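A structural model of the following input is requested.
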Amino acid sequence: MTAAANSVLPHRPADRPLVMGVVNVTPDSFSDGGRYFDAAAAITHGRELVAQGADIIDIGGESTRPGAQRPTVQEELARVIPVVEGLAEAGAWISVDTMRAEVAESAVAAGARIINDVSGGLADPQMAVVAARTGAGFVVMHWRGHSHDMQSRAIYDDVTADVCRELADQVGAALDAGVSREQIVIDPGLGFAKTADQNWVLLQHLSAFQQMQLPVLVGASRKSFLARMGSPDGGPVPAEQRDFATAAVSVVLAQAQVWAIRVHDVRSTFAACDVVTHLREARG
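As a prediction, the model looks like this:
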């Protein structure tokens, strides 16, 4: 029996969204430039995020930045599994960020309790089967293609309606494969086959996703549509300097009462959530 066989999704606190901290075990991540590519460094960083209060640690071994090339299955397994094993007892729920069923199944066996598939089951037809068999939480993100060409697919009649409809189809396919509704989280997929303007529209219409009656996870952290936020000269802000803009988005997400926020910087996210909590309590 796997570690996630009898698990359910972590419960959202009443006063804030869950905070999912990112651990990229990749040499080419857009956000941290391979800083945690070494397994020991990744484990240390994950433990730091747990100490800062992260509810979930999301471990990924494949960069999904636009234009990124995919590692082999063996490379991804070698990157991810030691880190999952090293963090499984750290006190947080472990999520594996992968599009491959083989990696997901191995990660769950190693201690992961959530499968975070940015393709929402479309990249590997066995992914939903693995989610159903293991009972792990299953994040279904809206997706239209791999990193090398996804931005060419950012064409919509109505971005909110189209993303909701396609996401509902992905959820339906997971349910048909035997995944229970209680396992599923949805993610609108900011930055994946979306222009900057389309990302802002989706953030403005989060209620459309919440009407699907499933937990909503949103990952805006350090993404390119935030690159010019706060720039004194209008030029792009480096990814590692976008945490101020990310925290501002986290305020919006906390106000919308999403289920979880996926971020690189945990401390600023908690500060953002605290601001929303205090404002809400002051109105009472």
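
Could you use CA atoms for every contact and neighbour count after this?
Fine.

Who's the closest spatial neighbour of Leu77, skipping the chain neighbours?
Val103 (5.9 Å; CA to CA, 6 or more residues apart in numbering).

please give me the structure for this one as well, since I'd like to look at both together:
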Amino acid sequence: MVEIFGILNITKDSFSDGGKFLNPDDAINQGNKLLQEGADWLDVSGQSSNINANLVSEEEEWKRVEPVIRYFVPKGVRISLDSFRPEVQRKGIEAGVRCLNDITGFTYDGDRSFFSSYIKKYPELIFIIMHSHNKNIAKFKSDLSPEIVIKKIQVFFRDRRSELISMGIPETALLYDPGMGFFLSENPMVSFRVLQELEILKLEFPQLMLGVSRKSFLGNILGNLPTADREFVTLACELHLLKNKIPFIRTHNVLKLRQAEKIWNLCQANE
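You can find the predicted model right below:
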């Protein structure tokens, strides 16, 4: 069964749900909803990676996510912290976070030497390496094309894997997210090429994670379909991930994915 990371954005400007969960009580209620719908992890973010987002201070980012982390961790809920800042990552681990989801692939400037000591203390720590054509939040002007995107992702993953392993992190603790939408390119066909060639990536990086939920490339290919109208196209794309046995999926709508997974598995039972 796929492990689902339920997306919980505690931000003002996330492209899909910015501003909805800034209040800690609202964020906690949404987290409980995602868990009840079948999320295995809560993927918590206090800094939007939306192409039009503004960077907030490290202090503000931590202020947004801390109440949620401290509420759920004592209850045994697995928290993935979506942050690219080492100081926020450090605070998260100390508060009980056991998965770091870094949209820079752990390349953002800052001292990450603490990883070595923390991996010894918390051997269950997981590190999600996300590929992006830029250094932090999504941006325009990518040089990626459908013809080169897979090779670029492979090279990036190899480099990041090598560095993290050199810090004492076991390879089994690494997950790999190729990035989608504006993290790759404003050209939607770049993202679709990744989806078409998932098997190539899986051969070398079997612990793949993908997040396609409500992404720009799904809307743009259909004539600028508004974010609110991307649920069906998201599910179509996530069914493709299930077909390709992607082990980890990030999504906003956990219930629809869990229901679709059950039906999909029943339909495939005799194959």
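
What does the TM-score come to for these two?
Overlay of the two chains. TM-score (TM-score structural alignment, normalised by the length of the second structure): 0.91; 263 aligned residues with a CA RMSD of 1.8 Å.

Tell me where the second structure has helices.
24-36, 58-72, 86-94, 114-121, 149-166, 188-196, 198-204, 216-220, 231-243, 254-267 (DSSP state H).

Looking at those, which one is packed in the most?
Of all these, helix 216-220 has the most neighbours on average by mean count of other CA atoms under 10 Å, namely a mean of 21.

what's the spacing between the counterpart of the residue nearest to Leu77 of the first structure in the second structure and Lys33 of the second structure?
Aligned by TM-score structural alignment, Val103 of the first structure pairs with Val88 of the second structure. Distance of Val88 of the second structure to Lys33 of the second structure, given as CA to CA, to the nearest Å: 25 Å.

quick check: longest strand of the first structure.
strand 18-24 (DSSP state E).

angle of that strand against helix 243-255?
Counting by axes from the mean of the first three to the mean of the last three CA atoms, to 10 degrees, strand 18-24 of the first structure lies at 150 degrees to helix 243-255.

mean deviation of strand 18-24 of the first structure from the second structure?
Average distance, strand 18-24 of the first structure versus aligned residues of the second structure after superposition (mean CA distance after the TM-score superposition for the first structure): 0.5 Å.

outside of that strand, which residues touch it?
Residues outside strand 18-24 of the first structure that contact it (CA atoms under 8 Å, 6 or more residues apart in numbering) are 12, 32, 34, 36-37, 42, 45-46, 49, 53-63, 259-266, 269-270.

against the second structure, where does it fall?
The aligned range for strand 18-24 of the first structure is 3-9, by TM-score structural alignment.

And that stretch, how far out from the chain middle?
Relative to its chain's centre, stretch 3-9 of the second structure lies at 8 Å (CA atoms, centre = their mean, to the nearest Å).

Repeat that for stretch 75-83 of the second structure.
On CA atoms, centre = their mean, the centre of stretch 75-83 of the second structure falls 12 Å from the chain's centre.

End to end on that stretch, go ahead and measure it.
Terminal residues of stretch 75-83 of the second structure are spaced 22 Å apart (CA to CA).

who touches it?
5, 40-47, 69, 72-73, 89, 92, 96-103.

returning to that earlier point: quick one: the residue nearest to Leu77 of the first structure and Glu76 touch, right?
Yes - assessed by CA atoms under 8 Å, Val103 of the first structure is found in contact with Glu76 at 7.3 Å.

Name the residues contacting each of those two.
With CA under 8 Å, 6+ apart, Val103 of the first structure and Glu76 have no common neighbours.

What does Ile249 of the second structure correspond to in the first structure?
Using TM-score structural alignment, Ile249 of the second structure sits opposite Ile261 in the first structure.

Quick one: residues contacting that match.
17-20, 217-219, 250, 253.

go with 7 Å
17-20, 217-219 (CA atoms under 7 Å, 6 or more residues apart in numbering).

for Gly178 of the first structure, same thing?
129, 132.

And it, what's its match in the second structure?
So, by TM-score structural alignment, Gly178 of the first structure is matched to Gly168.

Same check on Val73 of the first structure?
In the second structure, Val73 of the first structure lands on Glu58 (TM-score structural alignment).

and the gap between its match and Ile137 of the second structure?
Taking CA to CA, one finds Glu58 of the second structure at 14 Å from Ile137 of the second structure.

Also Lys152 of the second structure?
Applying CA to CA to Lys152 of the second structure and Ile137 of the second structure gives a distance of 19 Å.

follow-up on the earlier one: and the helices of the second structure: which comes nearest Pro178 of the second structure?
Closest of those to Pro178 of the second structure is helix 149-166, at 6.4 Å (criterion: CA to CA).

mean deviation of that closest one from the first structure?
So helix 149-166 of the second structure averages 1.4 Å relative to the first structure (mean CA distance after the TM-score superposition for the first structure).

what does that helix contact?
With CA under 7 Å, 6+ apart, helix 149-166 of the second structure has contacts from 105, 131, 171, 178, 190, 194.

Stretch 220-229 of the first structure now?
Contacts of stretch 220-229 of the first structure (CA under 7 Å, 6+ apart): 31, 190-191, 196, 234-240, 242-243, 245-246, 262-264.

distance between stretch 160-179 of the first structure and the chain's centre?
17 Å.
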